[in-house]
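> Everything below, folded, please.
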Amino acid sequence: MNGNNHTINGNGRAALFSTSAKYLEINDLTIKNCVGHVIYVSDSNLVLNNVRFITDSTDFEDENMEFNGIYAWYSSININNSLFCGNNNDEYSAIAAMSDNVLNIENTQFIDLNSTYDSAITIFDSSVTVKSSSFKNTMQT
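Sure, this is the predicted structure:
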């Protein structure tokens, strides 16, 4: 899917993608103000290039709404030149790799992320490689 630098705004009301399709590629897209898992993948190959996940919970009717950029099971995930910004979540982080995932992250920024456990990346029984990426103002609350 080519986003052509468009923006999808969930207005604090909806998650976007849930797939067990074998392959999903998203390019050049901004996803703003979604709640829940923006992208939920299972048994899939997910590729993100220049995708921006931006959440400003002050825009939500309920400031405590939770956001995960990606929630994955049994998948291969490649994230390149992307951004995760403004995550507010009681449990998981911007990316939650829950079981038997292979996660590769390169040239990606994690900014202003807050979570009870892991603010940027949560990993359970998965492998993760992070290259040339930055983490700014990420904290456990």
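> all contacts plus neighbour counts: C-alpha atoms, from now on.
Noted.
> where's the spatially closest residue to residue 19 that is not a sequence neighbour relative to residue 99, distance?
Leaving aside its sequence neighbours, residue 19 sits nearest to residue 41 (C-alpha to C-alpha, 6 or more residues apart in numbering; 5.0 Å). From residue 41 across to residue 99, the span is 11 Å (C-alpha to C-alpha, to the nearest Å).
> and what of residue 113?
Residue 113 is 22 Å from residue 99, where distance means C-alpha to C-alpha.
> what's the answer for residue 37, then?
Taking C-alpha to C-alpha, one finds residue 37 at 16 Å from residue 99.
> With residue 106 instead?
Counting by C-alpha to C-alpha - residue 106 and residue 99 are separated by 21 Å.
> wait, residue 28 sits on residue 5?
Yes - assessed by C-alpha atoms under 8 Å, residue 28 is found in contact with residue 5 at 4.9 Å.
> Tell me which of these two has more neighbours.
Set residue 28 next to residue 5 and count neighbours by other C-alpha atoms under 10 Å: residue 28 wins out with 18 against 13.
> What residues does that one make contact with?
Contact analysis of residue 28 by C-alpha atoms under 8 Å, 6 or more residues apart in numbering lists 2, 3, 4, 5, 6, 49, 50, 51.
> Buried ones among the residues you listed?
The neighbour-count criterion (16 or more other C-alpha atoms under 10 Å) marks 49, 50, 51 among the contacts of residue 28 as buried.
> Following up with a second sequence; could you model it the same way so I can compare the two?
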Amino acid sequence: MNHRMDTALPGYLMVGSKAGANALYDLPAEALASLGPLLAETQRQIQTLLHPVCVYIGRYGHSPGHPIHFHILPIYDWVEALFWRDERYRVLASFGKPSPQPDTDGAELTFFVWREFCEADTPPPVIGPTIAEVVGMMRGAFSAA
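Reported below is the predicted structural model:
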């Protein structure tokens, strides 16, 4: 597990397999047995320590040369507020069914986080602990567990 290197969003973690597999079914049984509890404990610690509105966990590593790994994104209330204030992202609603009330979509928020906190030259200001503080908090939580 490590903090995503190219993000300005504190708590955006990545969990990867030490095995070079690209699919869950190719992982050794021991790795599979430890993966679920590790993801669950990571989510618990993020929610307990950082208090996001929700935590997204996505599986990646399906491209050759990129072993299977999981992105763990905390979505804070202030991140969601930034998303709704940025009119550029309203066009995304035109790709789905009309909704009587605005509802945050996980795919849209993930896209927002990637573009604004990982790829933007000037990411939005962060509210709350810094990346270094979050890394310290997570290290402390996992060393105590």
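> Got a TM-score for the pair?
The TM-score (TM-score structural alignment, normalised by the length of structure 1) is 0.23; 56 aligned residues with a C-alpha RMSD of 4.9 Å.
> Would you mind telling me which of residue 37 and residue 99 of structure 1 has more residues around it?
Set side by side, residue 37 of structure 1 and residue 99 show more neighbours around residue 37, with 22 against 16, by other C-alpha under 10 Å.
> ok so, going back, out of the buried ones among the contacts of residue 28 of structure 1, which comes closest to residue 17 of structure 1?
Using C-alpha to C-alpha, residue 51 comes nearest to residue 17 of structure 1 of these, at 13.7 Å.
> Would you confirm that the closest one contacts residue 38?
No - shown here, residue 51 of structure 1 and residue 38 do not form a contact pair, counting by C-alpha under 8 Å, at 11.9 Å.
> same for the host helix or strand of the residue nearest to residue 19 of structure 1, what does it pack against?
For residue 41 of structure 1, the host element (DSSP states H and E) is strand 36-42. For strand 36-42 of structure 1, the packing partners by 3 or more C-alpha pairs under 8 Å, 6 or more residues apart in numbering; DSSP states H and E come out as strand 17-19, strand 67-73.
> rewinding a little: was I right to think the residue nearest to residue 19 of structure 1 contacts residue 69?
No - if you go by C-alpha under 8 Å, residue 41 of structure 1 and residue 69 don't touch, sitting 11.1 Å apart.
> can you map out the strands along structure 2?
Remark: strands assigned in structure 2 by DSSP state E are 2-3, 13-16, 54-60, 69-75.
> For residue 142 of structure 2, find the nearest of those strands.
strand 2-3 (12.2 Å).
> now for the closest one, which elements pack on it?
By 3+ C-alpha pairs under 8 Å, 6+ apart, strand 2-3 of structure 2 packs against strand 13-16.
> again, only this time at 10 Å
strand 13-16, helix 131-144 (3 or more C-alpha pairs under 10 Å, 6 or more residues apart in numbering; DSSP states H and E).
> between these, which gets nearest to residue 110 of structure 2?
So among the helices and strands packed on strand 2-3 of structure 2, strand 13-16 is nearest, using C-alpha to C-alpha, at 13.3 Å.
> Pull out the buried positions in the closest one.
Across strand 13-16 of structure 2, burial judged by 16+ other C-alpha under 10 Å covers 13, 14, 15, 16.
> again with stretch 44-60 of structure 2
45, 46, 47, 50, 52, 55, 56, 57, 60.
> Quick one: residues contacting the third one.
Counting by C-alpha atoms under 10 Å, 6 or more residues apart in numbering, residue 47 of structure 2 makes contact with 41, 53, 54, 55, 74, 75.
> Redo those residues as TSV? Include distance to residue 29 of structure 2.
Shown next, in TSV, are the contacts of residue 47 of structure 2 (distance: C-alpha to C-alpha, whole Å):
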residue	distance to residue 29 of structure 2
41	19
53	33
54	29
55	26
74	28
75	31
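> The strand holding residue 41 of structure 1 vs strand 67-73, what angle?
Interaxial angle, strand 36-42 of structure 1 versus strand 67-73 (axes from the mean of the first three to the mean of the last three C-alpha atoms, to 10 degrees): 10 degrees.
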